[in-house]
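>>> kindly return the folded structure for what I paste below:
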Amino acid sequence: MDTTHETVVRLGTGSLCFGVYELGKPVLYLSDPELIREVLVKDFHIFTNRRKFITNDPMFDKMVGSARDLEWKRLRTVMSPTFTTGKLKRMTPLILECVDTMNDNIDKIIAKNNGQLSEPVDMKRITGAYAMEVVIQVAFGRKVSALIEPNNPIIENARKMFSTSLFSLVKFLTIMLAPNVAETFKISPFDRKVTQFFRDFSLTLIDDRKRGLETGSPVKRADFLQLLLDSIKNNNQAMDGSDEYTDSKSAEKYREIQPTDDMTDKSLTNDELISQCVLFLIAGYESSATTLAMCLYNIAKHPDVQQKLYEEITKFTEQKSSADPYEAFFALKYMDAVIDETLRLFPAAIFLERAPSEDYELKGTGITIRKDHVVHIPTYAIHRDPDNFVDPEVFRPERFLSENIAHNPYTYLPFGAGPRNCLGMRLAQLEIKLALVNLVRRYVFYATEKPLELGVATGIMKPKSVDLRISKRF
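You can find the predicted model right below:
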């Protein structure tokens, strides 16, 4: 996909790590799973922070993804209870409402062709609208018509946020090569009109919720926005820690980030509240939309996989019609494998980065990483390394079935690893699974002759379009 993959194959195969200069600055690339574990998990207390990046926008600097050290721990502690098992179960019916809306939209597309095979449809646009509807519904308690309105401003601005252009490249290079110039002229890598749109939209959501509470609304939602508002009101005492978060697929349990006196001595500020709301909107859109679209692309390119998945789903729906949807959908092992293999080939984040808070000697290498120098973990390249996966360019879901798993867990990092892994991982998995079950059960997807074009924006994989044909099963 990009030269990073080729560089890792050329320099990294058979070695633990290698160094490069990026725009004159030293960066250490790690491809060895044991060294990756040291950085992401074992010595996380030293590698808490990511690369420091100039944004010249306080809203982005206050996001949990950008925060550093104790500020990051405090924000993470406040936000983590959003994704407990109990809350995800309560989100499931809301997500299924969004799935139904997506199905209705696809039905209308097929109906335009008299119910026969549709013309090529950009599934990325559809999955993007679905992902945004889910985020706004489950996090903010609002319904939007993103799937019905093709030019919905929320979706259009989300696309612009992850778009690339010559102008954005010039701004990025200025920030990297001449940070003093970028600071002087307040150059931001992001489109200020787009960021202002999401700032204003978040303020509207917050103000609407506050007004509802002030007027004595009988229903207090247990969602992301309410959790943050409670944090402001109650100085973090409203956190619900009753559900323990573990990642069952990891080789070891990640350490919990527990609140301490130096993390809970102040609640979220209003600016921090707005920043987390904007982050939730942006982060919840692109990665989930791309992963779901690429799942559909892969099964369209491999009809045998699509048929096997359909048979598993059909058998499941016949036997589990009255089961709890949240619990039941996690029993679909082949579907899990399809999603896992899609994330191996097309991870939403193509790399991870950390920067040590002090000089650090990398175990067994004799290499000292200087304070704040960047450690780069090229996820995309690691996932396609033949030393880690046999026939790495081949889409083969069976490699992720429990009886076949042979890879080291630190060679598969679609959501990162350790305490700073993807905060919204469980919600993303849930919304992808609920959508995939319903889509495959209801439709058949066919590949087109149009080649897949992949791009990258701010480290996020972004297909330009995912064009498929669709027919209805019933």
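>>> can we go C-alpha only for contacts and neighbour counts from here?
Noted.
>>> ok, now how distant is the most centrally placed residue in the chain from residue 463?
Most central in the chain under C-alpha atoms, centre = their mean is residue 287, positioned 4.2 Å from the mean C-alpha point. Here residue 287 is placed at a distance of 11 Å from residue 463 (C-alpha to C-alpha, to the nearest Å).
>>> check residue 194 too.
Distance from residue 194 to residue 463, by C-alpha to C-alpha: 20 Å.
>>> just how off-centre is the top helix by length along the chain within its chain?
In the chain, assigned by DSSP state H, the helix with the most residues is helix 270-301. Relative to the centre of its chain, helix 270-301 is centred 5 Å away, using C-alpha atoms, centre = their mean, to the nearest Å.
>>> where do the helices sit along the stretch 201-350 of the chain?
Here the stretch 201-350 of the chain has its helices, by DSSP state H, counting those that start in this stretch, at 224-234, 270-301, 303-319, 325-329, 333-345.
>>> can I get those helices in JSON lines including distance to residue 470?
Output for those, formatted as JSON lines (distance: least, C-alpha to C-alpha, whole Å):
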{"stretch": "helix 224-234", "distance to residue 470": "35"}
{"stretch": "helix 270-301", "distance to residue 470": "9"}
{"stretch": "helix 303-319", "distance to residue 470": "13"}
{"stretch": "helix 325-329", "distance to residue 470": "24"}
{"stretch": "helix 333-345", "distance to residue 470": "19"}
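>>> one more to put side by side:
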Amino acid sequence: MILFAIIAIVLFIVYVKWRHSYWTRLGIYQMQPEFFIGNARSVLTGKTSFAQTVYERYNSIKATGQQCGGIYLFLEPAVYFIDPKLIKTILQKDFQYFMSHGLYHHPKDILSMNLFNMEGDVWRNLRAKLTPTFTSGKMKMMFDTIIEKTNGLEAMVDKFASNQQPFAIKEALGRFTTDIIGSCAFGIECNSLEDPDNLFRAYGKKVFEPNLYRFWLFNLLPWWFLGNIGFKSNGRDVSEFFIKVVKETIKTRQENQIFRKDFMHLLLELKNMEINEKNPLTITDDEIAAQCFIFFLAGFETSSTNMTFALLELAQNPEIQEKLRDEINDVIERHGGKITYDAVMEMKYLDMVINETLRKFPPVTILPRICTKDYEIPGTKSTIKKGTRVHIPVWGLHRDPDYYPDPDVFDPERFNEENKLKRPDFTFLPFGEGPRMCIGLRFGMLQSRVGLISLIRNFSFSLNKKTSLPIRMSSGSVIISVKGEVWLDAKKIRDY
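Okay, here's the model as predicted:
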């Protein structure tokens, strides 16, 4: 019996070693794996942020001079592509090999069946249904709702400024974007700015709480098993809450013929279309629930995070803050003193500030893909096998001094037209690129623009000593976030 146990242990060790030599056997550089867990320790323990892990992997691979490198998540191989030309090929020209994100979804977990998670023809059909709801014309339709929510944000900051109290900008902006998305996605007034404990805010925050338990389950157990035992990727209480809200909203609007300028109305228009050969773009109640959910999460978290980092940098760079304020005032004056959609789109320096913020603090650290059929890496004899995880290291590209000299310096001029032309394509990927580029890009940018215009126009910001520097990224969070809070001091500079 002891002999059999020894043989089994030896065979297991040999098998693990063989699995962990996959990339070497393929002729691709690999980072040194730890026994069994591979290169996943930093993620599993939560001791290192995703951002730092991606940065270290990127630099390790780049130091070899190769265009890609391999890692292991337990025994599963994954590959990092770091060469911009190759990344462009993967995300655009050879997209058919890398159509999927490789993220958990199951029909019995309704909220998981959203556009971000879907694959293949199901994703393609859903994308075709939703694309018309994110045109610039549709954004104009929702513009007044976004502007309306700035009143509560200004009142909140005004209160702190009047009392000369520092305030936590990340929490304030999270409440602001929750109110916008609650109204634009669900047609519901959340009033998070007045009531920070409302259910929308509470459940939205809960989804983004670090959860290593879920990471283990997604990577160790088959998805069909998780779905069939009733597993809910966002938690049962979160799932039940959002599905109930969506279905009650659908019922109320249809019974009372309610019209609102929001995302829900656009989805209901799709739902009510007649199915025919020319226009098979109808959508089910479950699909509406899943899309409203992902729109809500992506909309409130990424935009609030982007504005938080922008204000963090503006508070430390008063000359940039003043230059931005001058542009905002000049453009608004040309538009009759009102913040209009056209005025917002005219603010070029504002876009440069936002893009530099996205460069330095991209919402996601990697773009995940799954190889959907065997792919020979251009210029090599190495073939990436179907089912292999592919990572595009956004955080590494954005902080590479070859593309962005002095990458820790906040410099919006990196994004003037002259400097943009100097950089290789696909070295700026805050929202992805190619057919799977973020569909809500326009809306997210519009939120960030309007929020910053409202604040910079009316207040001057400086960093409060309660903010810990240098800032650190929260570990275990998919969307990057500051560990702790960003505390600012505000001074009112304009009566409104």
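>>> run the angle between the longest helix of structure 1 and helix 333-345 for me.
110 degrees (axes from the mean of the first three to the mean of the last three C-alpha atoms, to 10 degrees).
>>> what range does helix 270-301 of structure 1 cover in structure 2?
Residues 285-316 of structure 2 are the counterpart of helix 270-301 of structure 1, counting by TM-score structural alignment.
>>> buried ones in the matching stretch?
Using 16 or more other C-alpha atoms under 10 Å as the test for burial, stretch 285-316 of structure 2 gives 286-315.
>>> stretch 187-197 of structure 2 now?
187, 190, 191, 192, 193, 196.
>>> what's the closest of these to residue 385 of structure 2?
residue 187 (45.0 Å; C-alpha to C-alpha).
>>> quick one: stretch 335-352 of structure 1 aligns where in structure 2?
Mapped onto structure 2 using TM-score structural alignment, stretch 335-352 of structure 1 covers residues 350-367.
>>> now what about the matching stretch, what contacts it?
50-51, 54, 101, 302, 305-306, 309-310, 313, 324, 327-328, 391-395, 398-399, 407-408, 410-416, 428-432, 448-449, 478-480 (C-alpha atoms under 8 Å, 6 or more residues apart in numbering).
>>> tell me which of these fall in strands.
391, 392 (DSSP state E).
>>> filter the contacts of stretch 350-367 of structure 2 down to the buried ones.
For the contacts of stretch 350-367 of structure 2, buried by 16+ other C-alpha under 10 Å: 50-51, 54, 101, 302, 305-306, 309-310, 313, 324, 327-328, 391-395, 398-399, 410-412, 414-415, 428-432, 448-449, 478-480.
>>> nearest to residue 26 of structure 1, out of the helices of the stretch 201-350 of structure 1?
Closest of the helices of the stretch 201-350 of structure 1 to residue 26 of structure 1 is helix 333-345, at 27.7 Å (criterion: C-alpha to C-alpha).
>>> what's the average distance of the closest one to structure 2?
Superposed on structure 2, helix 333-345 of structure 1 shows a mean distance to its aligned partners of 0.7 Å (mean C-alpha distance after the TM-score superposition for structure 1).
>>> residue 432 of structure 2 is in contact with residue 440, isn't it?
No - Residue 432 of structure 2 is beyond contact range of residue 440, at 11.4 Å (criterion: C-alpha atoms under 8 Å).
>>> per the alignment, name the residue of structure 2 opposite residue 25 of structure 1.
Checking TM-score structural alignment: residue 25 of structure 1 goes with residue 76.
>>> give me every residue that touches its match.
residue 19.
>>> please report the distance of it from residue 44 of structure 2.
15 Å.
>>> could you report the neighbour count for residue 406 of structure 1?
Here the number of neighbours of residue 406 of structure 1 (other C-alpha atoms under 10 Å) works out to 13.
>>> same question for residue 73 of structure 2.
Neighbourhood size, residue 73 of structure 2 [other C-alpha under 10 Å]: 19.
>>> what about it, distance to residue 388 of structure 2?
In this view, residue 73 of structure 2 and residue 388 of structure 2 are 11 Å apart by C-alpha to C-alpha.
>>> likewise residue 70 of structure 2?
For residue 70 of structure 2, the distance to residue 388 of structure 2 - C-alpha to C-alpha - is 11 Å.
>>> again, but for residue 359 of structure 2
Residue 359 of structure 2 is 28 Å from residue 388 of structure 2, by C-alpha to C-alpha.
>>> more neighbours: which of the two?
residue 359 (25 against 19).
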